[in-house]
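>>> Sequence and predicted structure below; questions after.
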Amino acid sequence: MTPTDPEDLADRTAFVTGGSQGIGREIARTLAREGANVAVAARSDAIHDVAAEIDDRGGDALAVRTDVTDEESVRSAIESTVEAFGGLDVLVNNAGIAGPTAPVEDVTVAEWEETMDVNVTGMFRTTKHAAEHLRESDAGRVVNISSISGKRPLENRTPYTASKMAVIGFTRTLAFELGDDGVTVNAVCPGATKGPRIEAVIEEQAAELGVSYEEAKRRVFTDDAALGELVEPDDVADMVAYLASDAADHITAQDVNVTAGSVWY
């Protein structure tokens, strides 16, 4: 699926956190396919593999080691991206962790703080250091990856759910803060998306509920989805590309669902 003109993002530069695997990897690949220069930002060495794959396909990518929990790392990565490509137009805040699966009384303060630091404060750090460059762009875009959990409760996942609800509040407020400079800010709320992270969450839910993997998957994630299935990573990436494109010029302060029909608000 190609939601935009293949050259719609040509000569624009995107910075994608958590770009080494899963949804982030697919977002980086999709934005590059749409013509953008892409900085693949993550802690993992796999950023080099993703960047090499993009380059091999005729795109232009930069691997930038980035730890969103470290402000100096974020500042340096943003600066390296601007130096390499001459500016910054699109920020995709995708980095995140699942956090613990446990009743609230069994969640440690350290687990809570780690989840918030990566999923919320990490997003603040990248946006703080990207904002001046996005304001200077003629087509500034911020796309924050929230979750279905930002819309509805998910049992035994209080840190993760609270963090993803915070992302929506951050998105709506930032849209008004940056709007005078023509920067749009939106959130994408994926449903349970195929990949290693959701597999680990399903396994933890199965253990907590005392049921099989398939039963936990059905009971927690697919039973209430209109399509009765998990979301594909490229579905999320295509929505990000659309929101980064000229076609979404007047879409801002929104939280857009890509959930196979499990949330409709």
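Here it is on my side, so go on. Numbering: from 1, shown residues only.
>>> contacts and neighbour counts: CA atoms only from here.
Noted.
>>> Helices of the stretch 101-250 of the chain, residue ranges please.
Remark: helices assigned in the stretch 101-250 of the chain by DSSP state H, counting those that start in this stretch are 109-116, 122-136, 158-179, 196-209, 213-216, 233-244.
>>> which residue is nearest the centroid of the protein?
Geometric centre of the chain, nearest residue: residue 94, 2.4 Å, by Cα atoms, centre = their mean.
>>> List the residues that contact that one.
Counting by Cα atoms under 8 Å, 6 or more residues apart in numbering, residue 94 touches 16-19, 23-24, 144-145.
>>> Turn these into JSON lines, columns for secondary structure, distance to residue 213 and neighbour count.
JSON lines is the format used below for these (DSSP: H, G, I helix; E, B strand; the rest coil; distance: Cα to Cα, whole Å; neighbours: other Cα atoms under 10 Å):
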{"residue": "16", "secondary structure": "strand", "distance to residue 213": "31", "neighbour count": "25"}
{"residue": "17", "secondary structure": "strand", "distance to residue 213": "30", "neighbour count": "30"}
{"residue": "18", "secondary structure": "coil", "distance to residue 213": "26", "neighbour count": "27"}
{"residue": "19", "secondary structure": "coil", "distance to residue 213": "27", "neighbour count": "32"}
{"residue": "23", "secondary structure": "helix", "distance to residue 213": "22", "neighbour count": "25"}
{"residue": "24", "secondary structure": "helix", "distance to residue 213": "25", "neighbour count": "27"}
{"residue": "144", "secondary structure": "strand", "distance to residue 213": "30", "neighbour count": "25"}
{"residue": "145", "secondary structure": "strand", "distance to residue 213": "26", "neighbour count": "27"}
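>>> Alongside the first one, take a look at this:
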Amino acid sequence: MNQRVMITAGGSGIGLAIAKAFADTGAKVHICDVSERALAEVAAKYPRISATHLDVTDEEAIRNWFDVAMGDLEGLDVLINNAGTKGPTGYVEDIKIDEWNACLRVCLDAQFLCARSAAPIMKRQQSGSIINISSNAGLFGYGLRTPYAAAKWAVIGFTKSLAVELGPYNVRANAVCPGTVEGARVGEVARAEAASRGISIDSVQQEYVQGQSIKRFVQPEEVADMCLFLASPASKMVTGQAIAVDGHTETFHI
């Protein structure tokens, strides 16, 4: 599609699946990631994907990333705010304010910083698509993960507000809400929850899928497919939406 695409946390997991999917369409893709190791692996395996090492909570680093990327891409068709962290796991009375703030800085503040840099570029072009990765935790209450759930709910409100602001410029904003996605992150989440509840990791993971109509984990590529759609002309009147890719979550557990 010859699109120009920027993706946060594109070095592994969902972000890498998204980066590969866009690169396979012929898009020019520029990612960032906090992991130098992940970026080195991307450079070795996917030389078509440009990359910058940075922490998405660093305001100046985000500005510099956009400057570097614009020199490479000469415009921006798609921004995908994918960076996130699982945050602390525990009952609300046991969560420290520093843990709360750290989770929101990565899951929410970083999306604001990137959208703030992308909006003027897309408005000048009179085109563009901002895709914010939320979660089905942004659609349901999530016990033991209150900072994460709060951030992901806020992402949806932020996305809908962006859609209002940017619509007159033919720029769209949507949120994608993945369910339990196969990969290293779900293992970390399940281990932390199992420890907090005093049950086995297998029991936690079984609960995740039992609450879904389609009872399996989401594949990273399935999230990437939704991003491709939301960046394509096929979705040109889709904006301000929070779209789940989760096999239909019927109930959430604690």
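Received it, and whenever you're ready, just let me know what you need. A quick note: this is a predicted structure, and the numbers were derived from the prediction, not measured.
>>> overall similarity of the pair, as a TM-score.
Aligned and superposed, the two chains score 0.95 in TM-score terms (TM-score structural alignment, normalised by the length of structure 2); 250 aligned residues with a Cα RMSD of 1.3 Å.
>>> residue in structure 1 matching residue 82 of structure 2?
Matched by TM-score structural alignment, residue 82 of structure 2 corresponds to residue 94 in structure 1.
>>> Likewise for residue 232 of structure 2?
Using TM-score structural alignment, residue 232 of structure 2 lines up with residue 245 in structure 1.
>>> burial of its match, as a residue count?
Number of residues near residue 245 of structure 1 (other Cα atoms under 10 Å) recorded here: 23.
>>> ok, it touching residue 9?
Yes: using Cα atoms under 8 Å, residue 245 of structure 1 is in contact with residue 9, at 6.3 Å.
>>> Which neighbours do those two have in common?
Counting by Cα under 8 Å, 6+ apart, residue 245 of structure 1 and residue 9 have no shared contacts at all.
>>> For stretch 172-188 of structure 1, buried residues please.
172, 174-176, 178-179, 182-188 (16 or more other Cα atoms under 10 Å).
>>> Between all of the residues you listed, which two are separated the most?
182 and 188 (19.4 Å; Cα to Cα).
>>> Neighbours of residue 53 of structure 1, how many?
Residues lying near residue 53 of structure 1 (other Cα under 10 Å) number 15.
>>> do residue 55 of structure 2 as well
19.
>>> quick revisit: wait, which of the helices of the stretch 101-250 of structure 1 is closest to residue 76 of structure 1?
With respect to residue 76 of structure 1, and counting by Cα to Cα, the nearest of those is helix 122-136 at 9.3 Å.
>>> what packs against that closest one?
The elements that helix 122-136 of structure 1 packs onto, with contact taken as 3 or more Cα pairs under 8 Å, 6 or more residues apart in numbering; DSSP states H and E, are helix 71-85, strand 90-93.
>>> Any figure for the gap between residue 262 of structure 1 and residue 167 of structure 1?
19 Å (Cα to Cα, to the nearest Å).
>>> Neighbour count for these two, which is higher?
Taking neighbours as other Cα under 10 Å, residue 262 of structure 1 and residue 167 compare with residue 167 leading, 27 against 23.
>>> Give me the aligned partner of that one over in structure 2.
Alignment note (TM-score structural alignment): residue 167 of structure 1 maps to residue 155 of structure 2.
>>> Checking residue 38 of structure 2 next. Helix, strand or coil?
Secondary structure, DSSP: H, G, I helix; E, B strand; the rest coil: residue 38 of structure 2 is helix.
>>> need the contact list for the closest residue to it other than its chain neighbours.
Of all residues not flanking residue 38 of structure 2 in the chain, residue 11 sits nearest, at 5.1 Å (Cα to Cα, 6 or more residues apart in numbering). The contact partners of residue 11 of structure 2, by Cα under 8 Å, 6+ apart, come to 31-33, 35, 38-39, 41-42.
>>> Hmm, residue 136 and residue 182 of structure 1 touching each other?
No: with contact defined as Cα under 8 Å, residue 182 of structure 1 does not count as touching residue 136 (9.4 Å).
>>> Residue 194 of structure 1 -> structure 2?
Using TM-score structural alignment, the partner of residue 194 of structure 1 in structure 2 is residue 182.
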